[in-house]
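Chemist: Quick one: sequence plus predicted model below, questions after.
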Amino acid sequence: MTPLSIAFLPLTDSAPIVVAAELGFAEAEGLALTLVRDTSWATVRDRLVYGQVQAAHLLAPLAVAVTLGLSQTPCAIAAPFKLNDNGNALTLSAEFAAALDPDPRNRVDDPEATAHDFAAAIGLHHRKPIIGIVHRFSSHALMLRYWLGYAGVNPDRDVTLRVLPPSLMTEALRAGEIDGFIAGEPWSSVAVNEGLGEIAAAGATIWKRGVEKVLATRADWAQANPDALDRLVRALAKAASWCDDPANRDALATLLARAEFVGRPAPLIAQALAGRMPLQKGSEPVEIPDFMVFNRGAANFPWRSQALWIYSQFVRWGMVAASPDSERAAAGVFRSDLYRRALAGAGTPMPGASMKVEGALSEPLRAGSHSGSLTLAPDRFFDGKTFDPEAISVYLKSLETPISR
């Protein structure tokens, strides 16, 4: 057996890694996985960068940021497998949410109107709104910026974005230190269940197929250990498929509820897995289609175009200067070549291309595949824009960014 250590945070989207370790998928590939539970993304990042673990459950934008040297000395990261699409939500205090549409369902269903309501509420609040984010380079923070920017809000001027570990969001909301937060599950469900906040928006309604977490390794480790990496990707592919099967939801929620993993009640975890969530304490659950996706619709394929969308947002918000070298490095983080190599003989349907125009699909689309039948899921952005990875500068010019620098 090949021993591998993987760092993770106690979040519902760690599920494929937990399932691979606990239900025999890794063992079947000759791997003995040790899961290292952490509390902050900075710690997970450092464990990976400094070689304390061989792989990590990581925010997709953080993998790109580490490669570009935006949070420390550059370290090339390889992400050969996406663990999930979506799975996050924006939760606001009752006081702040009261300035939005009174029907919580309308807020989630109409992200355009809710963004404008949020913008209008800023001036009515007793202070500049403080919104918790799990990391500056998180999928959630970029989605929040994108959503606010649509309504003319400058997230670097009009609100305060405060970085907190996901597990501390609810206590910060309870103490009045923040006015809301955007984070992965189960933390929005916990906040609603405890009467601390109301869900006002979901990542799945901002970008129907928003890139979320990835399996990350150091690029030099991936190059030196191709066989072990291939076996890990195969184990995760089988685990992700198991996680996405509705028949396994209760068992998955029970597994994740264990103290060594997510450590929260199984019913709270299960509602996000099912995409049926109450938006206020005591309210009936509402359906949010594809709230969290582990496998279907090519969710595990590391599209280089999605890495470039992340890069485009870094450029948009002044986090990195645009350059051909940075663009090339960002695209190279998502390793579709390694995904294809690992699953070549497994009969896994996979796209024939490594990039696509993001946001162009409003309906499911049968796509060309090297094996089997592949249907790509709708991937629209809420504002109807599309992202062509071959025309990033044109895309950025189309965004009226209220940035003040």
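Modeler: Ah, there it is.

Chemist: Every contact and neighbour count from this point should use C-alpha atoms.
Modeler: Noted.

Chemist: quick one: the helices in the stretch 251-400 of the chain?
Modeler: Counting by DSSP state H, counting those that start in this stretch, the stretch 251-400 of the chain has helices at residues 266-274, 304-316, 324-331, 336-343, 392-398.

Chemist: Would you mind saying which of those helices lies nearest Thr254?
Modeler: Within the helices of the stretch 251-400 of the chain, the stretch nearest Thr254 is helix 266-274; the backing value is 5.2 Å (CA to CA).

Chemist: separation between the most centrally placed residue in the chain and Val192?
Modeler: Centroid-nearest residue in the chain: Glu212, 1.8 Å away (criterion: CA atoms, centre = their mean). As for Glu212, its distance to Val192 is 22 Å (criterion: CA to CA, to the nearest Å).

Chemist: Nearest spatial neighbour of Val190, chain-adjacent residues omitted?
Modeler: For Val190, ignoring the flanking residues on the chain, the nearest one in space by CA to CA, 6 or more residues apart in numbering is Leu268 at 7.0 Å.

Chemist: For the closest residue to Gly69 other than its chain neighbours, give me its contacts.
Modeler: Among residues not flanking Gly69 along the chain, Cys75 sits closest, at 6.8 Å (CA to CA, 6+ apart). By CA atoms under 8 Å, 6 or more residues apart in numbering, the contact set of Cys75 is 49, 66-69, 218.

Chemist: putting a second one here so we can go through both:
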Amino acid sequence: MTMLYQPELRSLTLGFVPLLDAAPLIVAKESGLFSVQGLDVTLQREATWASIRDKVAFGLLDGAQMIAPLPLASSLGLGAAEVPMTTSLVLSTGGNAITLSNRLLQQLDLDPALLPCPLASGTALQQYLQQRPQQQPLRLATVSPYSCHHYQLHYWLNVAGISNRQVEVIGMAPSAMIAQLASGAIDGFCVGEPWSSLAQLNGQGTLVTSCDQLWHNWQEKVFAVSQQFADSKPQCYLALVSALLQACHWLKDIQTDSDKIEQLWQWLAQSQYLSLADTGLKSSSLFNPKVPQAFFGTELNMPWRSQAAFTLLQMRNLQQWQGPLNQPVLQQVYRPDLFRQVATSLGFNAPAADWRLEGSTGMQGEGSGFIDGMMFGMQL
């Protein structure tokens, strides 16, 4: 592959949180895809998404792997000072799961053979909570109040008929969740891999549903930069998106390619990345089949504005934000036009539309199926 753009800046620092879906950034670095585009990239590990957001906002990071709702939240000034951000590339779908402590699971009337199942586990939890109305609410953790994890957890609770009074949802760094689960400080969490698999491996928790079972094929991580960076260094931005889209393509069908899994393991396991050597996880179990995760596809990498609008709906439902869903900010934050430009230059197909009908009547339908069978469709 030849150099496609003329980046205005060659030396860059990009942020990531140590999760399996940081893989596209690590692959682009270790395989030389950044270098081919004339970029000298340093990857900087961060513990929390708030740190990622703030460092991109203040220019301490040139860009980063981000939870999909975060560029939108930052552009709206939710949770921090308003700093416009933008994304032209979805890095991954899936990879999240809800895990409950084994202490709690022992108190639920739930057949373990049914797991992971969102309806069975949600019903069992709801019945348990009905029987203990005077006790303290359960404490569940997510990685950020502006994350798919947070919205998917609340979606699951709502479908199960569990009220906000029965559950306290708190924020926590992914790397801290297993220890907090073991100590009894929290009763469960919603987090990206490999933390649910590690909790199960260590005997601290049980995976009760993947979030893909709640919102099928939903965007999870995006590559985001500040609007100021995208405007002032457009060629550099496109070069970054190009390298990362190629890295996503390298990860296509990664779960079935043993040679690639081993190579990816060697990269991810390094101490500066996910530091997996002492976790008990092995290359053969790097991807948990119970937690679907994908990195490349004609529609997967597309920054759909319809999914951004649905995120606004979740923000509104949880009273984080008030306003109409047809916000012009969607056009600023989500740039499918730039995705098409890069995809076409690499010979990849890209959807012609910016919006689509989200949801289906069943989990086998097209697009992103919701567990409750809802449909969501709108555009500016």
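Modeler: Good, I have the coordinates. Quantities reported herein were computed from a predicted structural model and do not represent experimental measurements.

Chemist: What TM-score do the two superposed chains give?
Modeler: After superposition, the two chains reach a TM-score of 0.90 (TM-score structural alignment, normalised by the length of structure 2), with 365 aligned residues with a CA RMSD of 2.2 Å.

Chemist: Map the residue nearest to Val190 of structure 1 across to structure 2 for me.
Modeler: Leu268 of structure 1 maps onto Leu281 in structure 2 when the alignment is built from TM-score structural alignment.

Chemist: can you check Phe8 of structure 1 too?
Modeler: With TM-score structural alignment as the criterion, Phe8 of structure 1 matches Phe16.

Chemist: Could you count how many residues lie near its match?
Modeler: 25 (other CA atoms under 10 Å).

Chemist: Equivalent analysis for the one 3 residues further on, please.
Modeler: Under the neighbour criterion other CA under 10 Å, Leu19 of structure 2 is assigned a count of 18.

Chemist: For the residue nearest to Leu276 of structure 2 when sequence neighbours are not counted, grab the count of nearby residues.
Modeler: Distance criterion CA to CA, 6+ apart; nearest residue to Leu276 of structure 2, sequence neighbours excluded, is Ala269 at 4.5 Å. With neighbours defined by other CA under 10 Å, the count for Ala269 of structure 2 comes to 18.

Chemist: so who does Ala269 of structure 2 touch?
Modeler: 275-277.

Chemist: swap in Ser226 of structure 2?
Modeler: Residues counted as contacts of Ser226 of structure 2 (CA under 8 Å, 6+ apart) are 56-57, 62-63, 83-86.

Chemist: who wins for neighbours among those residues?
Modeler: Gly63 (29 neighbours).

Chemist: Show me what it lines up with in structure 1.
Modeler: That one, Gly63 of structure 2, aligns with Ala55 by TM-score structural alignment.

Chemist: so that match makes contact with Val214?
Modeler: No. Using CA atoms under 8 Å, Ala55 of structure 1 is not in contact with Val214; the gap is 10.0 Å.

Chemist: would you list every one of the helices in the stretch 51-200 of structure 2?
Modeler: Counting by DSSP H, counting those that start in this stretch, the stretch 51-200 of structure 2 has helices at residues 70-76, 102-105, 118-130, 148-159, 177-183, 195-201.

Chemist: For structure 2, which segments count as strands?
Modeler: Ranges of strands within structure 2 are 11-16, 40-45, 63-67, 85-94, 96-101, 138-142, 167-171, 188-192, 205-210, 219-226, 293-294, based on DSSP state E.

Chemist: Pro328 of structure 2: which of those strands is closest?
Modeler: strand 85-94 (12.9 Å).

Chemist: Would you check the span in structure 1 matched by the closest one?
Modeler: Across structure 1, the stretch matching strand 85-94 of structure 2 (TM-score structural alignment) is residues 77-86.

Chemist: Tell me how far the matching stretch lies from the chain's centre.
Modeler: 9 Å (CA atoms, centre = their mean, to the nearest Å).

Chemist: quick check: longest helix of structure 2.
Modeler: Taking DSSP state H as the criterion, structure 2 has its longest helix at helix 234-250.

Chemist: got a list of contacts for that one?
Modeler: Helix 234-250 of structure 2 is touched from outside by 4-10, 24-25, 27-28, 33-34, 37, 39, 88-89, 91, 223, 229-230, 295-297, 301, 338-339, 342-343, 346, with contacts defined as CA under 8 Å, 6+ apart.
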